[in-house]
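Colleague: Have a look; sequence and predicted model below, questions after that.
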Amino acid sequence: MRVLKGALAAVVSLVVVLAPAHAVEEDGYQLWLRYRPLANAGQAQQAAKAIVYPDKATPTIQAAIDELRRGLQGYTGKAPATGTQVSAGAIVLAKAGQLPQGFAADALADLGREGYLLKSATVQGKRVTVIAANEDIGLLYGAFGLLRALGTGKQLAALDERSTPKLQLRVLNHWDNLDRTVERGYSGQSIWNWWELPAIRERQYVDYARANASLGINGTVLNNVNSKAEILTAPWIAKVAALADVLRPYGIRVYLSARWSTPLELNETKTADPLAPEVAAWWRAKADEIYRAIPDFGGFLVKANSEGQPGPQDYHRTHADGANMLAAALAPHKGIVMWRAFVYAAEKPDDRAKQAYDEFKPLDGKFAPNVLVQVKNGAIDFQPREPFHPLFGAMPGTPLMMEFQITKEYLGFAMHMAYLGPLFEEVLKADTMQRPGGLTVAQVLEGEDHGPGEHGQRPTGMAGVANIGSSRTWSGSHFDQANWYAYGRFAWDPRGSARAFADEWAMQTFSRDRQAVTRIVDMMMRSREAVVDYMTPLGLHHLMDTGHHHGPGPWVDNLGRPDWNPTYYHKADKGGIGFDRTATGSNALAQYAPDVARRWADPRTTPEELLLWFHHLPWDYAMPSGRTLWAELVARYDRGVAEAEGLRMRWQQLKPAIDERRFDEVAQRLDQQVSEAQWWRDASVAYFQSVSGLPLPPGTRAPARTLEQYKAIKFPYAAGHH
């Protein structure tokens, strides 16, 4: 504790000289597309005097031109001219067949449909900047790439960048309900104003499309995975078609979550059995109806036989039976099925972490070519930290797509600073060890664990549960915008860097002052680990209170099934703490590759951050630090609180560099975070002390309240709880 206090004192004592605050306060609506004046605005203006496209602009090309004009006017103070003739200082947009002289005919060969080239070049004796791509959408992504380059300090004269997405499907999953509530949403109402659609199309939809296109996100599932049958009726299809029209120029396809029992609930079939001819015929007709209204409709996302949702197992059929029936209905239209692997059976399990693997691994190779199995990053449920899901690398015959949660259901909602870039990177870099030389989760997503398949290139993808709502900040708080940003950048490049993406975001969102950016990024990179420490240290998980998932509840043991209770997961008793997933326990480790299982089977070679995920250990187990497990656990809780206090102090140092409104709004949330970090620490320590019967380690502060007082805290109307 003396070391921690000393570190905090050092933070306070820092003398920071930062750029003056912005004169105009900001509310966060512009996200990372603020386009504030550059320090070298005059130089940039000379290099971007005009925007040239040699042909008639399509809606997507026009969106690219409009964004370039908007961005360059913001950066330089002057809107560039537009035209079709090359001039000095022009930005030239060119597709294959339109490349200026001096470019090789195959210069775009490896960029695919969505990739782009940014290059400073001499064309017709004039110095220009070229944005080149094979398709319209590549030019739009290239336009955003150029603006991002300028916004992060790059010079147009030095540009030489090639970029192509590593995954085909880069999708947001909105858990938005038809009444505009958002399940696990902490950013206000849904941005989809279903009541007013299709007649009224709000400007925010265009701004949503711009923000997503700037990251390369190319799909959006509009409604909650806990879907309602009505979304597939004609009036709602018309509403969806209106949104599709707005999003289309930005390369974004719309998808819908489909409720498995829809035809039965609408009284249009007598069953929902996927092998019943009438059910297959209904879905074929429904797909035809949707595609008549939305020719580029993406397809269906399905949550089946999980958390009470209906599914093919209700009729003694498999997930493959269900997914393939829907896939057959969509295949003539080139649509896809994203079938979620988040399942747990109605019967009481020996370990919920095993169930997705147990149900899906035997089905490997049995899914239709246009089906992707959508797998959460970990086997439980978007916890502050989980080991990578054992299905990754274990289903080489089936395309798997990642499902991350951008909204922070278990990480303090939109109130706690918790930059998720390190979480995403940690999972994507994890080595599944499913082949000699290693096989990372990122490589699995990119398809390196299998060939192209009998029907050609197999689909690849990533999904993120959106944190977007009607809040003026879009994401409930300013720093939560960074999680949307990082998700999009990782979906484009799963091998990217969380720190690099944080740096990009901070420069475009807050300041280009390098000292300020460095301090902001340092805060971001520390924040998620702080949350892990004060909520679920050393591999603990699922310790939140009931239903709303806000605040600690490690004592909860009275829910309807064992795996809804935190006590099921930590298994703390007089003898120790942790979930034994080795051969002496649930043997969930057997689902991992042998080299992974062997390493994690021994607590001495298990990473400390996963220790209690895989092992039930005595309270006096000797930790590498020299402390007992009990003392180490308390120290981690204390470290988390100290880090939360450190985040708050670091933000105070940044006051001169941030406009007043955003500074104050972030400061208030950091105050709340410190308070709730202390609450998590005190309540958890009080409970585990009551179970272990051990005294607090010497020098440790006692919890501020009694355990019974912590147990009495309730939140019947918490945000996002439905």
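Modeller: Perfect, I can see it now.

Colleague: When you work out contacts or count neighbours from here on, use the C-alpha atoms and nothing else.
Modeller: Noted.

Colleague: Quick one: the strands in the stretch 501-650 of the chain, in order.
Modeller: 576-577, 617-618 (DSSP state E, counting those that start in this stretch).

Colleague: would you list the ones you listed in a markdown table and tack on distance to residue 61 and mean neighbour count?
Modeller: Putting the strands of the stretch 501-650 of the chain into a markdown table (distance: least, CA to CA, whole Å; neighbours: other CA atoms under 10 Å) gives the following:
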| stretch | distance to residue 61 | mean neighbour count |
| --- | --- | --- |
| strand 576-577 | 59 | 22 |
| strand 617-618 | 60 | 18 |
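
Colleague: Nearest approach to residue 240 belongs to which of these?
Modeller: Closest to residue 240 of these, according to CA to CA: strand 576-577, at 49.2 Å.

Colleague: Kindly spell out which helices and strands sit in contact with that closest one.
Modeller: Where contact means 3 or more CA pairs under 8 Å, 6 or more residues apart in numbering; DSSP states H and E, strand 576-577 is packed against strand 617-618.

Colleague: can you give me how far the strand it packs on is from the chain middle?
Modeller: Between the mean C-alpha point of strand 617-618 and the mean C-alpha point of its chain there is a distance of 34 Å (CA atoms, centre = their mean, to the nearest Å).

Colleague: Name the residues that touch it?
Modeller: Residues external to strand 617-618 that are found in contact with it (CA atoms under 8 Å, 6 or more residues apart in numbering): 575-578, 629.

Colleague: hmm, try it at 6 Å
Modeller: With contacts defined as CA atoms under 6 Å, 6 or more residues apart in numbering, strand 617-618 is touched by 575-577.

Colleague: And for stretch 677-697?
Modeller: Residues outside stretch 677-697 that contact it (CA under 6 Å, 6+ apart): 534-535, 552, 573-574, 631, 637, 641, 703, 707, 710.

Colleague: make it 8 Å
Modeller: 531, 534-535, 551-555, 572-576, 619, 631, 634, 637-638, 640-641, 644, 702-707, 710.

Colleague: Drop anything exposed from those.
Modeller: 531, 534-535, 551-555, 572-573, 576, 619, 631, 634, 637-638, 640-641, 644, 703, 707, 710 (16 or more other CA atoms under 10 Å).

Colleague: next, the one to line up against it:
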Amino acid sequence: MIVATWCLVSPAAAEDGYDLWLRYSPLEGEARTALDRFDPVIVRPAGAHSDTVDIAVAELERGLSSLMERPLHAGGTGAIALECNAAVEGARDGYDIAGSDTGITIRSGSDTGCLYAAFSLLRYLSLGNDPHAVDLASSPAMPLRMLDHWDNPDGSVERGYAGRSIFDWWHLPEVLDRRIIDYARANASIGINGVVVNNVNASALFLTPRYLPKLKRLADAWRPYGIRLYISARFSAPRDIGGLATADPLDPAVRAWWRARAEAIYAAIPDFGGFLVKANSEGQPGPQDYGRTHADGANMLAAALGERGTVIWRAFVYSAEDETDRAKQAYEEFAPLDGQFADNVVLQVKNGPIDFQPREPFHPLFGAMPNTRLMLEAQVTREYLGQGSGIAYLAPMWTEVLGAQTGRGGTVAQVIAHGGMAGVANTGSARNWSGTDFDQANWYALGRLAWDPALVSDEIAREWAAQTFSRDPAFPNRVVPMMQRSRQAVVDYMTPLGLAHQMATGHHYGPGPWVCDLARPEWNPCYYSRADAEGIGFDRTASGSDALAQYAPAIAEGWEDPAAMDEDYLLWFHHLPWDFETRSGRPLWDELVHRYDRGVAEVETMARTWRSLRPYVDPERYRAVAETLNIQQREAKWWRDASLAYWQSINHLPLPAGTTPPEHDLEYYRALAFPEAPGQ
């Protein structure tokens, strides 16, 4: 039960966001009284102590002392007893926490599970709950719960909007920045158990002997937090750094080279997680260079790792030779390979069939490969969602995907239960880790949903907001609805009604629906809108690319009729005339304008809501969020105006009566350039 009585106090000293959701700000009112009366004291488990248990105990001491604003003392009467070799239901790292009049018992089948339980108990108490009444039981739903870093050896970050890389390869292994430990602590608090440290557009440096001590230092630091280290492996490494003439996965010398590399890694890092591989996509090398399949390439690496590790093979592929429909290509390449991958191979599939768009239908591979382990790849860094400005809370997007019925094997969450979930990180050198304070919520939500995909996005937002900013009910009651609506606002002012990939070239910052002349067809926004004088949208029905047929019949049927389907995907699956009547009764053109305007209005509402929350937030973070919302207001209007100006140049239709025209003409928007845009 949440204790509802709080004292509203003015925010104390300014904060910079470094503490994330682990601030453990002092409790007030009845919640403080209840914890003081409980008078906690921590009882370590009997027997040998591990580093992990020591960290769990230290976290409990740190958190409880901060919540009560006093140190714990040995004479406390409320015992918090840890039992880290207990039989609990579910996975070994699961736990149960039970409270009584005299104390709290934490039980898990592993030391790591006790660490997870410690964070869970502190989250429960931080939200103002009664320590005597705690009754929590939880177990991870997926074996792999990961962050993928697109970080490069030189410290740059591809599609990163939070500063430089947190990995200082130049000074490792001698120097380990404290930030690396704080990063592990934050990940452990939300159940993340694996980190890929380098870009999927991989440098072979990470497979050289010189990098092994650097990787070992990271792995040793993270091990007590239950985190295994993974690296993105460049498929052509045997040729690039191994002195071989080929990287053919069926060549005996190539297979021997990878076995030797794996043995060297495991000799230094016994719990090395494995390899993440991007192959034959966007110019990256892969097995198809030698006439082999993705399964041939993945299985060769899987044999090198053996049962010790996992090969995570990305399904993000497309080729310049296929001009039919980029949305179909991953399915066509991978679905025929179902059942051909080794047991320690996991196919990592993006949430949608294109590329992390503001809204996409779920990827058709989910449910189509029942004999292959799949995991979901989501993007925490907001490459196509405003990058480092404004608010776009992504848990509603991810719960939308996880809960989607595939028509073949249950929901997406059920399909990936034996694989996992990975998020492309936006964790950088910025003091607040993520560039904007609200982007921390996406990191938090990724971990919480990978642990339990049944969680509800607004409840995740509520617990994050209370821990990160203020637990006064007035704050989450206003900020959570704003967060919940924020992603839809971005969809509306960027790509309404199922439009996709209308971003500018290269940096993907801002609108570029007029880009039609790039070398590869699927790089052009025009390719996706198919806008002409008669209509707009990509026909993916049987009369078009027939991508709809890649979904189970029961699912495809729901998107087949434009008059009856969910209009959020209308132009994703259909090319429709500008005067097509939408469910609102408005013609398609009018409805499109309405959606753009709705998105702009919602961002303005978000800014007003944030201004009303000033009493609950410290001055530094209040100002930082207000400033980035100002940017988002400007960008929303820019997207709306530039898009409408372009569509009008195509359809020659007047704006609906009462609509504000674009501020500038189309040529003004086409001429804008942003050479300094980050993350390229």
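Modeller: Structure's in. What do you need? Here the structure is a predicted model, which means the values were calculated and not measured.

Colleague: and residue 268 of the second structure, how many neighbours?
Modeller: Residue neighbour count, defined by other CA atoms under 10 Å, stands at 16 for residue 268 of the second structure.

Colleague: what do we get in the first structure for it?
Modeller: Using TM-score structural alignment to pair residues, one finds that residue 268 of the second structure aligns to residue 293 in the first structure.

Colleague: ok, that match to residue 669 of the first structure distance?
Modeller: Residue 293 of the first structure sits at a distance of 44 Å from residue 669 of the first structure (criterion: CA to CA, to the nearest Å).

Colleague: Equivalent analysis for residue 340 of the first structure, please.
Modeller: As defined by CA to CA, residue 340 of the first structure lies at a distance of 34 Å from residue 669 of the first structure.

Colleague: do the same with residue 119 of the first structure
Modeller: In this view, residue 119 of the first structure and residue 669 of the first structure are 42 Å apart by CA to CA.

Colleague: Tell me which of the two has more neighbours.
Modeller: Comparing residue 119 of the first structure with residue 669 by neighbour count (other CA under 10 Å), the higher total belongs to residue 119, at 21 against 18.

Colleague: which SSE is that one in?
Modeller: Element membership for residue 119 of the first structure (DSSP states H and E) is strand 116-123.

Colleague: Going by distance to residue 249 of the first structure, which of the contacts of strand 617-618 of the first structure wins?
Modeller: Proximity of these to residue 249 of the first structure was ranked by CA to CA; the top entry is residue 577 with 53.9 Å.

Colleague: biggest helix in the first structure, by residue count?
Modeller: The residue-count maximum for a helix in the first structure (DSSP state H) belongs to helix 660-692.

Colleague: Over which residues of the second structure does it lie when aligned?
Modeller: With the alignment judged by TM-score structural alignment, the segment of the second structure matched to helix 660-692 of the first structure spans residues 619-651.

Colleague: Tell me how far the matching stretch lies from the chain's centre.
Modeller: Per CA atoms, centre = their mean, the displacement of stretch 619-651 of the second structure from the mean C-alpha position of its chain is 23 Å.

Colleague: hey, where'd the helices end up in the stretch 51-200 of the first structure?
Modeller: For the stretch 51-200 of the first structure, helices defined by DSSP state H, counting those that start in this stretch occupy the ranges 59-76, 136-151.

Colleague: As CSV, these with mean neighbour count would be great.
Modeller: Below are these laid out as CSV (neighbours: other CA atoms under 10 Å):
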stretch, mean neighbour count
helix 59-76, 21
helix 136-151, 25
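
Colleague: Take these and write them to a markdown table, including distance to residue 603 of the first structure.
Modeller: What follows is those, written out as a markdown table (distance: least, CA to CA, whole Å):
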| stretch | distance to residue 603 of the first structure |
| --- | --- |
| helix 59-76 | 53 |
| helix 136-151 | 45 |
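
Colleague: nearest to residue 4 of the first structure, of those helices?
Modeller: With CA to CA as the measure, helix 136-151 is the member of the helices of the stretch 51-200 of the first structure nearest residue 4 of the first structure (36.7 Å).

Colleague: start and end residues in the second structure for the closest one, please.
Modeller: Counting by TM-score structural alignment, helix 136-151 of the first structure lines up with residues 111-126 of the second structure.

Colleague: ditto for stretch 533-553 of the first structure
Modeller: Against the second structure, the aligned range for stretch 533-553 of the first structure is residues 492-512 (TM-score structural alignment).

Colleague: Roughly how far does the aligned partner of residue 269 of the first structure in the second structure sit from residue 251 of the second structure?
Modeller: Using TM-score structural alignment as the criterion, residue 269 of the first structure maps onto residue 244 of the second structure. Distance check for residue 244 of the second structure against residue 251 of the second structure: by CA to CA, it reads 10 Å.

Colleague: more neighbours, these two?
Modeller: With other CA under 10 Å as the criterion, residue 244 of the second structure and residue 251 differ in neighbour count, and residue 244 comes out ahead with 14 against 11.
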